[in-house]
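Peer 1: generate coordinates for the sequence data below:
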Amino acid sequence: MQLVDIGVNLTHPTFARDPRAVLARAYAAGVTQLVLTGTSLQKSEAALALCQELDETGTQLVCTAGVHPHDASQWTAASSAQLRSLLAEPRVRAVGECGLDFNRDLSPRREQERALEEQLQLAVETGLPVFLHERDAAQRLVEILRSFRDQLGAAVVHCFTGDKAALYAYLDLDMNIGITGWICDERRGTHLQPLVGDIPATRLMLESDAPYLLPRSLRPKPKGGQNEPAFLPEVLREVARHRGVSEQALAKSTTLCARAFFNLAPLETP
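Peer 2: Next up is the predicted model:
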């Protein structure tokens, strides 16, 4: 059984000491391919460098490149040119993480929208898929995406935590959905449990969002409470349970979906 983790923040400082060990544990757990998330221009460059350093074959690690809505206030014309250059790199497989965050509002909303629209335009120009972030902004994100949708290729709402109305709005736009350990959280994720059954198998992918969102159902809990890609099978277990399918079937469908989305080559079974 092979899994693809479509969202790993391997550039996070907590992974800096020994990223090879993090990957070794992931591979041992069956998480054989990973997409490293770029959340700023600097971190996108760092994610690309990690892909090149830690996976010489180019078969197991790829990355995204983009500017998170938290950093949208720093977006300039120069940012667009720098990102366009990054998107030309073979290991960069999607534009993002970009989107809207009306929960924390760390950048003004209009600046978030401007940065998002310019990154969507880059996705149109390059033909790359889009890796999207959204918090408390589903209606506005749908409005913006609708004006680009006919020109865009594939798009995924990563770490989906919204309600049924948001899910169906994204599915109506032919979006993919990324599910994290949020579904394992008995305090705030239970609303996702009946919703995951409504996501078509061809549009569902799994992600750790490590080092964030440690699955609260995981036993035993790791010391320090930090999430890792190696814990993605716990997300698989919970999603499979609530979809009423086997873990093997869900692993196969989510892996096929992720490989098609990020243009990942199949790996030989060990």
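Peer 1: when you work out contacts or count neighbours from here on, use the C-alpha atoms and nothing else.
Peer 2: Noted.
Peer 1: ok, the closest residue to Pro266 other than its chain neighbours to Met205 distance?
Peer 2: Spatial nearest neighbour of Pro266, excluding adjacent residues (Cα to Cα, 6 or more residues apart in numbering): Arg259 at 7.4 Å. Separation of Arg259 from Met205 (Cα to Cα, to the nearest Å): 10 Å.
Peer 1: more neighbours: the two, which one.
Peer 2: Each of Arg259 and Met205 has its neighbours counted (other Cα atoms under 10 Å); Met205 has more, 32 against 18.
Peer 1: what helix or strand is the more buried one on?
Peer 2: If you go by DSSP states H and E, Met205 is part of strand 204-206.
Peer 1: on contacts alone, who are the packing partners of the helix or strand following that strand?
Peer 2: On the C-terminal side of strand 204-206, the closest following helix or strand by DSSP H and E is helix 232-243. Applying 3 or more Cα pairs under 8 Å, 6 or more residues apart in numbering; DSSP states H and E, we find helix 232-243 packed against helix 192-195, strand 204-206, helix 247-262.
Peer 1: here is the second sequence; please produce its structure so I can put it next to the first one:
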Amino acid sequence: MLLPITNHQSPMHLIDIGANLTHDSFDHDRDAVLQRARDAGVVQMVVTGASREHSPQALALAQAHPGELFATAGVHPHHATEYTAECDAEMRELHAHPEVVAVGECGLDYFRDFSPRPAQRKAFERQLQIAAETGKPLFLHQRDAHVDFMAIMREFDGRLGRAVVHCFTGTRNELFDYLDCDWHIGITGWLCDERRGGHLRELVKSIPANRLMIETDAPYLLPRTVRPQPSHRRNEPMYLAHIVEELARDRGEDTAVAAANATATTRAFFGLPGAPVTASGDGT
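Peer 2: Predicted structure coming up:
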């Protein structure tokens, strides 16, 4: 069991479990984005793979930054129609690489319905099969599809390992359904959105420390409480420090405690090594 961290003097070493660093908005300054993240205490990141196009790119980024960047490989429900037999073979090939630490982003999204719901369910099931066969953790997406999402996950009871519901924005009932299944919860800057995320400020108090992880979902979901707001509105991993500060306040914890617990939980969940020592010697 994860024990609470009590050393309030420790510097923050953060891990972003969901950064879409293959997004084209980062093409012109990706190295600078990574450096700003390091300067803000983000020592490792999991690069989200969410399509046939971007999952191989996520792996390539992870291979270019060993020990610092890792990848997921999967097909988001928005792209479910691309999940063919050939796509399944490509995903399985990606998962042969140790830098790919989770299956997904996969799941269901009935809010946008960018892919037909039957196609979403089929793609989700095929990726759960990969997770069952490889034993890798799941990086899950669910929006406005909770009943079907839970029903499909139950079909794989006893066959899956660890799972995180990424970018949790749901209801109290949904949260407790996930926690009852011993799944992990990823919290983003949605927490900082007074228009849509106010309910999360109370709900995060109920998430055990050994089930709670943090993420930016960059370049999406720039925290609305960041000051000054960047003119480009692009989220970056460096803002993870802002998210953990708000999370700690809502949980009634010292920021260093919340940060250290989230980092320990993340390393255990994904099986990550300690962060590489940087040129300045500030790795952990």
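Peer 1: burial of the equivalent of Gly161 of structure 2 over in structure 1, as a residue count?
Peer 2: Matched to structure 1 by TM-score structural alignment, Gly161 of structure 2 sits across from Gly153. Look at Gly153 of structure 1: counted by other Cα under 10 Å, it has 17 neighbours.
Peer 1: I figured Gly153 of structure 1 hits Gly127, correct?
Peer 2: Yes - counting by Cα atoms under 8 Å, Gly153 of structure 1 touches Gly127, with 6.2 Å between them.
Peer 1: Thr269 of structure 1 versus the aligned partner of Ala32 of structure 2 in structure 1, what's the distance?
Peer 2: Matched to structure 1 by TM-score structural alignment, Ala32 of structure 2 sits across from Ala21. Distance of Ala21 of structure 1 to Thr269 of structure 1, given as Cα to Cα: 21 Å.
Peer 1: and Arg146 of structure 1, by the same measure?
Peer 2: Arg146 of structure 1 is 40 Å from Thr269 of structure 1, by Cα to Cα.
Peer 1: of those two, which one has the most company?
Peer 2: The neighbour comparison of Arg146 of structure 1 against Thr269 (other Cα under 10 Å) goes to Arg146, with 14 against 7.
Peer 1: count the residues that sit near the counterpart of Cys51 of structure 1 in structure 2.
Peer 2: Counting by TM-score structural alignment, Cys51 of structure 1 corresponds to Ala62 in structure 2. Other residues within reach of Ala62 of structure 2, judged by other Cα under 10 Å, total 22.
Peer 1: can you list the buried residues in the helix or strand where Ala62 of structure 2 lies?
Peer 2: Ala62 of structure 2 belongs to helix 54-64 when assigned by DSSP H and E. For helix 54-64 of structure 2, the neighbour count (16 or more other Cα atoms under 10 Å) marks 54-63 as buried.
Peer 1: picking that back up, in CSV: the helices and strands packed on helix 232-243 of structure 1, plus distance to Cys184 of structure 1.
Peer 2: CSV is the format used below for those (distance: least, Cα to Cα, whole Å):
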stretch, distance to Cys184 of structure 1
helix 192-195, 9
strand 204-206, 13
helix 247-262, 15
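Peer 1: Provide the aligned range in structure 1 for the strand ranked longest in structure 2.
Peer 2: If you go by DSSP state E, structure 2 has its longest strand at strand 100-109. Mapped onto structure 1 using TM-score structural alignment, strand 100-109 of structure 2 spans residues 92-101.
Peer 1: with structure 2 superposed, average distance for that stretch?
Peer 2: Here the mean offset of stretch 92-101 of structure 1 against structure 2 after fitting is 0.3 Å, by mean Cα distance after the TM-score superposition for structure 1.
Peer 1: roughly how far does the nearest residue to the match of Gly161 of structure 2 once chain neighbours are set aside sit from Leu122 of structure 1?
Peer 2: Nearest residue to Gly153 of structure 1, sequence neighbours excluded (Cα to Cα, 6+ apart): Pro129, at 5.5 Å. For Pro129 of structure 1, the distance to Leu122 of structure 1 equals 10 Å [Cα to Cα].
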